[in-house]
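> Dropping a prediction and its sequence here:
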Amino acid sequence: MHRIFLVLFLALISQAAVAANLPDFPFIVSVGKAEREVKPDIATVNLGIVSFESSSELAIEKVGLATDGVLKVLQSYGISASAVEATDMEKSTKRRRDSEYNNLAILGYEVSRALIIELNDLSKYSELVSDIVAIDNVTGVRTAFDVTDRIEIERELVGIASKDARNKAEQMAEGLGTKIRSVYAISQNSDFGSFFATFGARSDQILADLASPTGRARVVMFVPKTITISQGINVVFRMK
C-alpha cells in the first residue's frame, strides 16, 4: 500500500515539475535552419606514431625517427615546426597471457605519440599527406577541413536560420487561425528542458581518413571541393 502511495506521489511531482517548466500562455516552438557550401582553405591533420619492439629503447628510437621524418617532410613543403603540436610519448608493456588471463613473460614495449598539424595552404595537400603516410610507424592519419572565416559565415547563417524559424512559426500560427506575438525564448543548444528538446544547431567539419588504425595506407584523399557549414536555432514564440 505504501508503495502505491509512493508511486502516485512521485507521478504527481513529475507532472508538476513538467508543468512548472511550461509557460502559462499559448506558444509555438519553431526550429530554423540554414547551411552553405564553401570551399575549404585550411585543414587540421591528426596522426599517430606507434612502435612495438622487444626493448623500450628501440621503440622510443623508432618513434623519434618517425617524428623527425614528419618534421622533415613538413619542412620540405615550407611548413615550420610551429604548426605542429606533439604529445608526450606514452609507453605500455605487452605481456603474454595464459588461458586465465594471467600476465606472463614480457613480449615487448609499445611506444606512441600523437601529432596535430595545422595547414594554412592546401595547394599541395595531397602530395604532403601522401609523403607523411609513407613514413614507417605513422598511423591513423585523418584530416578535418575548414574555412578561416567560419565565425563570420556562422553569424550570417544564424540570421538566416532565425528568419526561417519565424517564417515556420508564422505558417503554423496561420494554420491555426492565429498569429505569433513575440519571442519568448531562443537557443542553439536545445536547453529549453525536456519539453522543448529539439535538434540543436550543427557545425560540421568533413573528416577524411587517410590511413587505417593498422597503419595500412588507403587511397589518398584530395581536398573536397566544398564543405557544408550549417547553423540551427530553436525559438519559442508567444501566440496572440
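Yes, it's here.
> C-alpha only now, for contacts and for neighbours.
Noted.
> close enough to count as contact, Gly108 and Lys91?
No - the pair formed by Gly108 and Lys91 falls short of the contact definition of Cα atoms under 8 Å, at 10.5 Å.
> Report the set of residues contacting both of those two.
Ser56 (Cα atoms under 8 Å, 6 or more residues apart in numbering).
> Skip the chain neighbours and tell me the closest residue to Ala144.
Closest residue to Ala144 apart from its sequence neighbours, by Cα to Cα, 6 or more residues apart in numbering: Leu207 at 4.7 Å.
> OK, contacts around that neighbour?
By Cα under 8 Å, 6+ apart, the neighbours of Leu207 are 142-145.
> In JSON lines, list those along with secondary structure and neighbour count.
What follows is the contacts of Leu207, written out as JSON lines (DSSP: H, G, I helix; E, B strand; the rest coil; neighbours: other Cα atoms under 10 Å):
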{"residue": "Arg142", "secondary structure": "strand", "neighbour count": "19"}
{"residue": "Thr143", "secondary structure": "strand", "neighbour count": "22"}
{"residue": "Ala144", "secondary structure": "strand", "neighbour count": "17"}
{"residue": "Phe145", "secondary structure": "strand", "neighbour count": "23"}
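> ok, and here's another one to check against it:
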Amino acid sequence: MKRLVLLACLALPVSLFAEGGLPNQPYIYVEGKSEIERMADMVTLRFEMVARNPDQTKANQEVQTKAGQILSLLNDRKIAQGDVVAEDLKSEPQYEDEESSSSRRGKIIGYIVTRSFEAKVRDVTTFPKLVDELLALGGVEFSAIDGGLSNEKQMEDDAFQKALSDARTRAEKTLATAGMKIDSVFAVSPVPFPEIRQKILGGHEAYGAATAERIVAPDPMRYRLAPVSVTQSVHLIYLISPAK
C-alpha cells in the first residue's frame, strides 16, 4: 500500500488577533498527523448467492436452499453468528433485451433472486479454503475480500495520541525559531478551524492528502492481504508568549 501525505504547519504572526471567537492574544495554529500500519488479522467476505430461473418461486427456493447451506458451512468453520450478516433479499425480472430502455426491453423471460452475505473471518489462515468452499456451492458471486483489524478502535486511539504529540512537536519547533513558547491549549479539533484558514489562505486548503487504493488481489496460489493503515489528524490552537 502506498500513501502520500503533504503536511503543513501554520504559525500565525503574533500581531494577528482574534475575530469571531479566536484568541485575543498571540497564538499558533498547527496540525498534527499520524499513521499506524499493521498487517490485517481478520478478513471480511462480501458475496451474493444468485439464482436465475423463469419461475420466480423456483429461483427463490434455490436461493433459500443454498443460503441454508452457506450458513451451515460458516457455522462448521467456526464463524460466529454475530460475525455473519444475511438480511437482504432482492428479486428482479429478466427481460428479452436488457440493454434497451425500460419501455422496449420486451417481455419478461425470468427472474434473478439474490441474497447478500457478509462474513468476518477472524483467522486469516482459513479464509482461502472457505472461499473455495463457498464458490463450490454454485451461484456464489464475490464482491469484495477486505482485510481488517480486530483492534482497530485501539489503533485509532493510539493514532490520535500520536497526532497530538506530532502537533505539539511541530508547534515547539516553529516557536523556538521565533523565541516564543507554548503557554496552554486554546482549542482542539479534528477538522480545520475555518476562521484561521480563511485569514491565511482565503478559504483554500493548506495541505493535501492522496491515498492509493487498497487492493486485495489473489494470485493462483494464495491471497495477499494489503496492510491496514489507520490515519488521524488533529488541529490545535496554542496560546503563546515570548520565551524567557
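Everything's here; your move. Just so we're clear, the structure is a prediction, and the values are computed from it rather than from any experiment.
> Tell me how they score on TM after superposing.
Once superposed, the chains reach a TM-score of 0.70 (TM-score structural alignment, normalised by the length of structure 1), with 212 aligned residues with a Cα RMSD of 3.5 Å.
> What helix or strand is the residue nearest to Ala144 of structure 1 located in?
strand 206-209 (DSSP states H and E).
> The helix or strand that that strand is followed by vs structure 2, average offset?
Scanning forward in sequence from strand 206-209 of structure 1, with DSSP H and E defining helices and strands, the next element found is strand 227-239. By mean Cα distance after the TM-score superposition for structure 1, the fitted strand 227-239 of structure 1 averages 2.2 Å away from its aligned residues in structure 2.
> Could you give me the buried positions within strand 227-239 of structure 1?
Residues 227, 229-239 are the ones in strand 227-239 of structure 1 that count as buried (16 or more other Cα atoms under 10 Å).
> What range does stretch 113-122 of structure 2 cover in structure 1?
Residue correspondence for stretch 113-122 of structure 2 in structure 1, counting by TM-score structural alignment: residues 111-120.
> still on that earlier bit, return the distance of the strand holding Leu207 of structure 1 from the chain's centre.
Averaging C-alpha coordinates over strand 206-209 of structure 1 and over its chain gives two centres that are 11 Å apart (Cα atoms, centre = their mean, to the nearest Å).
> and what of stretch 163-177 of structure 1?
32 Å.
> Need the contact partners of that stretch.
The list of residues contacting stretch 163-177 of structure 1 from outside it, by Cα under 8 Å, 6+ apart, reads 28-34, 179-180, 233-235, 237, 239.
> if we go to 6 Å?
Outside stretch 163-177 of structure 1, the residues that touch it by Cα atoms under 6 Å, 6 or more residues apart in numbering are 30-32, 179.
> ok, now stretch 27-46 of structure 2?
The contact list for stretch 27-46 of structure 2, computed with Cα under 6 Å, 6+ apart, reads 9-12, 117-122, 124, 143-149, 159, 162-164, 166-167, 227-240.
> now swap in stretch 232-240 of structure 1 and tell me
Counting by Cα under 6 Å, 6+ apart, residues outside stretch 232-240 of structure 1 touching it are 26-33, 161, 179-188, 201.
> coming back round to it: for Ala11 of structure 1, state which of the contacts of stretch 163-177 of structure 1 is nearest.
The closest of the contacts of stretch 163-177 of structure 1 to Ala11 of structure 1 turns out to be Ser30 (Cα to Cα; 29.0 Å).
> how near is the counterpart of the closest one in structure 2 to Ala67 of structure 2?
For Ser30 of structure 1, the aligned position in structure 2 is occupied by Val30, per TM-score structural alignment. Here Val30 of structure 2 is placed at a distance of 53 Å from Ala67 of structure 2 (Cα to Cα, to the nearest Å).
> Please apply the same query to Arg52 of structure 2.
Arg52 of structure 2 sits 15 Å away from Ala67 of structure 2 when distances are taken as Cα to Cα.
> and what of Arg104 of structure 2?
Summarising the geometry, the distance separating Arg104 of structure 2 from Ala67 of structure 2, computed by Cα to Cα, is 34 Å.
> the more surrounded of the two?
More crowded of Arg104 of structure 2 and Ala67, by other Cα atoms under 10 Å: Ala67, with 22 against 12.
> So the more buried one lies in a helix, does it not?
Yes - counting by DSSP: H, G, I helix; E, B strand; the rest coil, one finds Ala67 of structure 2 located in a helix.
> What is the corresponding segment of structure 1 for the longest helix along structure 2?
Ranked by residue count under DSSP state H, the longest helix found in structure 2 is helix 152-176. Here helix 152-176 of structure 2 aligns to structure 1 at residues 150-174, judged by TM-score structural alignment.
> In that stretch, which residues are buried?
Neighbour counts over stretch 150-174 of structure 1 (16+ other Cα under 10 Å) mark 153-154, 157-166, 168-170, 172-173 as buried.
> roughly how far out does the longest strand along structure 1 sit from the chain middle?
When every strand of structure 1 is counted residue by residue (DSSP state E), the longest turns out to be strand 103-119. Strand 103-119 of structure 1 sits 24 Å away from the centroid of its parent chain (Cα atoms, centre = their mean).
> ok, then the element right after it?
Going down the chain from strand 103-119 of structure 1, the next helix or strand is helix 125-133, by DSSP H and E.
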